[in-house]
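K.L.:
Coordinates only, no sequence provided:
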């Protein structure tokens, strides 16, 4: 399962074996206790324990991250924060302030849990009714909400950083089908994936497209995106960026964002919208399970670098300019 830290656990297990570090695996791999003669260290979920509590909390809070980055002059996608009514001790959300966002961004909004991950419960809305439905769904879980403008995102790149050094840089390439004038989007999409993945694909398509769109014949040569999301968990493919201007631009922006919130180990998502690159979010828990399905060796190498920063910091920083494993 992608939600289970399978690739991370494999990397940590091999690291400990090679470095002579004890490893106690608890809670099916979600809680790890590492130790040697001089150090005991805990890993919880995808948090390797390199970041301060403050940096971790800011990165987990989409609205706080956007506010801080913008105030520091770093281009970022704005996120408005709204606390659930139960947390405020009232019966209704702040509908007046929330609905004003629809007027401010007439192209639509994206509603998401303020501290959610992997694109879960993220919804596009264009009307007041859709907005209220999306908010109710999240508020019913007790979560707070972040609301961002719906942008036409042309590209999205993830930069995984350790102490400002890019370990992995990759583009999130959304799945697409090309029409042949004979088959529908649904038929073309099903033909592009193995049989064991088809039921999951159908659920994703049904959640994003109406029946008329799915069953319409796509003209010869025309392309259709199968998801508006860039998440690997929703079918996007990682395309490594090894050099070039795109990589340099995204890395520089990610480094500045990480510096602003003072975070050591993080993945930074940057997006291209309206001709400008800006930060979408920062993740303190560096989740690489979906990437590991495509490039497990990169996940292991990045994990080794992060663990060396814990158990052998002088080794990692002994040479000027730590190596970039995506080269």
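P.N.:
That came through fine. Fair warning: this is a prediction, and the values are worked out from it, not measured in the lab.

K.L.:
only C-alpha atoms for contact and neighbour calcs from this point on.
P.N.:
OK.

K.L.:
mind listing the helices in the stretch 201-327 of the chain by residue range?
P.N.:
211-215, 245-261, 289-292, 296-311, 313-316 (DSSP state H, counting those that start in this stretch).

K.L.:
can you list contacts of the second one?
P.N.:
Outside helix 245-261, the residues within contact range by Cα atoms under 8 Å, 6 or more residues apart in numbering are 55, 58-59, 65, 68-69, 72, 74, 157, 159, 161, 164-166, 169, 241, 264, 266, 268-270, 277-279, 282.

K.L.:
buried ones in that helix?
P.N.:
By 16 or more other Cα atoms under 10 Å, the buried positions in helix 245-261 come out as 247, 250-251, 253-258, 260-261.

K.L.:
just those residues now: which is nearest residue 12?
P.N.:
residue 258 (24.2 Å; Cα to Cα).

K.L.:
For the closest one, give its distance to residue 226.
P.N.:
31 Å (Cα to Cα, to the nearest Å).

K.L.:
before we move on, what SS does the residue most central in space within the chain have?
P.N.:
Central residue of the chain (Cα atoms, centre = their mean): residue 118, 5.4 Å from the mean position. Three-state call for residue 118 (DSSP: H, G, I helix; E, B strand; the rest coil): coil.

K.L.:
shouldn't it be in contact with residue 236?
P.N.:
No - counting by Cα atoms under 8 Å, residue 118 does not reach residue 236; the two are 11.7 Å apart.

K.L.:
helix, strand or coil for residue 58?
P.N.:
Going by three-state DSSP: residue 58 is helix.

K.L.:
ditto for the one 10 residues further on
P.N.:
The three-state label given to residue 68 by three-state DSSP is helix.

K.L.:
got the buried residues for stretch 140-160?
P.N.:
For stretch 140-160, a neighbour-count test (16+ other Cα under 10 Å) marks 143-151, 153, 156-160 as buried.

K.L.:
Got another one to weigh against that:
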């Protein structure tokens, strides 16, 4: 499928009008780098350019200040009604709390909340490898067959966290079910967790909702190709902007209809290359909605505390009488604008109203990491043991008193007397507010900031670039990529990495661009290790990596919320002290438990050492390159100053953020250090262990802030 002559500059050749329209817009932004590259790479760049164009036009019409970063992703809106800017990341408008977005991405948890609140959904069966947290008493092929006998064929198979139809399959008979299960058992499915649903009869609708109002309802129609007697099926699919991976999925479906990709359909022949209705059909039709439909959507919004979402629903009658298929935190508004010119006229104005007007409360965020302060593997094992427990006392006893995720807030919520529920897996807390709305807590995501901000903080290179633009001190860095990217200002290959090393010197830090908990971080001591790291990376299927200047200094974590520093502490890597007799392995056995020996062994090898090496008397040796609590580090509480607080406040205002942890490397004051990265949900186990004051005050501060947000 590669190197097709019409694929090289696909949008220049096949979509010249759209290309020229967007190119003209981008070229008008004098400060924007890589303008042509942004448009020539792949489809997602186009929606970003289109959305920015409409949003900026609306902002300029209202004379509202804004800035767009040099890479065309991050739009910062400076409203007179807000103390801090509102950030949008691409087509993520930042209207929902990250806790809501996390739930919407997880079909199992979304469906569980919907069922608890009385909504109708298709019957489903959850399939996950044995021993994982969603395992049911009968979660195997026999259980799947029992489910199939109950609901019948056809069945819909979906990845639990898939989107845009990727990985969705239709199983029409027992043979296809057996083939799917075999592929699933061999690890060939897109994701570990598969959701198998009955196929519901009826028309499929998409409803787009914002702040109490349905903005658009349309009936989704099958994606249909129409032959012209001259063009192959393959090229017809490219003309419709189909991604190559999606093209691969259509081969078998076309083959069942007797077609090959190289076939040229006769003029006016209609072919459906998909098993499902999706968002690509020009035949999609806008349909009216009723007041009952709008109340139905409001009820869904209250269940999650959501402001903006798309609802996919199948119904043989009215929309509100249907079966909910999915909720989307980022519905395809750019496709919707083609269906309804009226929607396109009002939508962008509504978005600016929502982000800058008097309706706009400070929006919520904080994405969940494993704030339990324990490893992901241990957390999953503990949660797995809690599946059938019914109350929080049993849960806390089973987890040996470790308060993690949603359980941190239990005491404060019970003092307040608000009803709440915790899902059977221990991930999601739903707090019932006096207003009738629910407040969703997802693990340790308290919902203080917007989902667009979460996307930025998850992207280390992007966060670094924004900080650098704001004149904050950050290490030198460069992105490591296998293919061309709009981040690229040089050819990011081995020579570029070696040039970076020459300019910045060794050691260097090599780490995933979107990683957390210290996973995948390497300290590179010389050229040989750098070349080996690059070789391993290029041979892997890993995403973007970051090569970063090493900054010597003490490693600090500062946790900030709404103008206040909640904690400041030094993070100290796990280390041993030599006695001239014991090996490093023996010292580890004496002083530590649960350290990841494989990582330590690799780090030792980088320095020509092993677990059998004996350290000199009183020689201190760090066992790992990072001081992450998740990898065995420990903490020492420090006293933050007013200068430090003002420094963090400046960071918060620059991003429009409320709650975050910032990692700082410094040999002096915190405010004089270099910002290493910003964390969307900082781990609190280390400081909770070290500080009784933090253990007492932190849950109270979090809960008081939630109450203030909700107006009670």
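P.N.:
Yes, it's here. Everything quoted here is computed from the prediction, not taken from an experiment.

K.L.:
returning to what we had before: give me the aligned partner of the residue nearest to the centre of the first structure over in the second structure.
P.N.:
In the second structure, residue 118 of the first structure lines up with residue 517, judged by TM-score structural alignment.

K.L.:
Not counting its neighbours along the chain, what's nearest its match?
P.N.:
Using Cα to Cα, 6 or more residues apart in numbering and skipping residues adjacent in sequence, the residue nearest residue 517 of the second structure is residue 630, 5.6 Å away.

K.L.:
where's that neighbour relative to residue 712 of the second structure, distance?
P.N.:
Residue 630 of the second structure is 36 Å from residue 712 of the second structure, by Cα to Cα.

K.L.:
who has more neighbours, those two?
P.N.:
Legend: neighbour count by other Cα atoms under 10 Å for residue 630 of the second structure and residue 712, higher for residue 630 (23 against 10).

K.L.:
quick one: the more buried one and residue 480 of the second structure, what's the gap?
P.N.:
For residue 630 of the second structure relative to residue 480 of the second structure (Cα to Cα), the value is 25 Å.

K.L.:
quick one: residue 61 of the second structure from residue 341 of the second structure, how far?
P.N.:
Counting by Cα to Cα - residue 61 of the second structure and residue 341 of the second structure are separated by 19 Å.

K.L.:
related to what we said a few turns ago, who's in contact with the match of residue 118 of the first structure?
P.N.:
By Cα under 8 Å, 6+ apart, the residues touching residue 517 of the second structure are 628-631.

K.L.:
just these now: which is nearest residue 156 of the second structure?
P.N.:
residue 630 (38.1 Å).

K.L.:
Quick one: map the closest one onto the first structure.
P.N.:
That one, residue 630 of the second structure, aligns with residue 233 by TM-score structural alignment.

K.L.:
Verify the contact between that match and residue 290 for me.
P.N.:
Yes - the criterion here is Cα under 8 Å, and residue 233 of the first structure meets it with residue 290 at 6.5 Å.

K.L.:
what sits in contact with each of those two?
P.N.:
residue 2.

K.L.:
what about stretch 34-50 of the first structure, start to end distance?
P.N.:
End-to-end for stretch 34-50 of the first structure, by Cα to Cα: 14 Å.

K.L.:
again with stretch 274-292 of the first structure
P.N.:
The first-to-last residue distance of stretch 274-292 of the first structure comes to 31 Å (Cα to Cα).

K.L.:
what does stretch 182-199 of the first structure give?
P.N.:
The first-to-last residue distance of stretch 182-199 of the first structure comes to 22 Å (Cα to Cα).

K.L.:
buried set for it?
P.N.:
183-186, 188-190.

K.L.:
What about those, which are in helices?
P.N.:
Counting by DSSP state H, those place 185-186, 188-190 in helices.

K.L.:
which one among the buried residues of stretch 140-160 of the first structure gets closest to residue 309 of the first structure?
P.N.:
Looking across those and measuring by Cα to Cα, the closest to residue 309 of the first structure is residue 160, at 14.6 Å.

K.L.:
In the second structure, what residue corresponds to that closest one?
P.N.:
Aligned partner of residue 160 of the first structure by TM-score structural alignment: residue 559.

K.L.:
The closest residue to its match other than its chain neighbours: neighbour count?
P.N.:
Nearest residue to residue 559 of the second structure in three dimensions, chain neighbours excluded: residue 661, at 4.4 Å (Cα to Cα, 6+ apart). Using other Cα under 10 Å, residue 661 of the second structure has 24 neighbouring residues.

K.L.:
Residue 661 of the second structure maps to what in the first structure?
P.N.:
By TM-score structural alignment, residue 661 of the second structure lines up with residue 267.

K.L.:
list the contacts for that match?
P.N.:
Each residue near residue 267 of the first structure by Cα under 8 Å, 6+ apart is listed here: 158-161, 282-286.

K.L.:
where do the strands sit along the stretch 1-150 of the first structure?
P.N.:
22-26, 31-35, 40-44, 80-82, 109-113, 123-125, 145-149 (DSSP state E, counting those that start in this stretch).

K.L.:
Which part of the second structure matches the second one?
P.N.:
Following TM-score structural alignment, the aligned partner range for strand 31-35 of the first structure in the second structure is 428-432.

K.L.:
re the thing from before, check the fit of the strand or helix carrying the match of residue 160 of the first structure onto the first structure and give the mean distance.
P.N.:
Using DSSP states H and E, residue 559 of the second structure sits within strand 554-561. Once fitted to the first structure, strand 554-561 of the second structure is off its aligned match by 0.6 Å on average (mean Cα distance after the TM-score superposition for the first structure).
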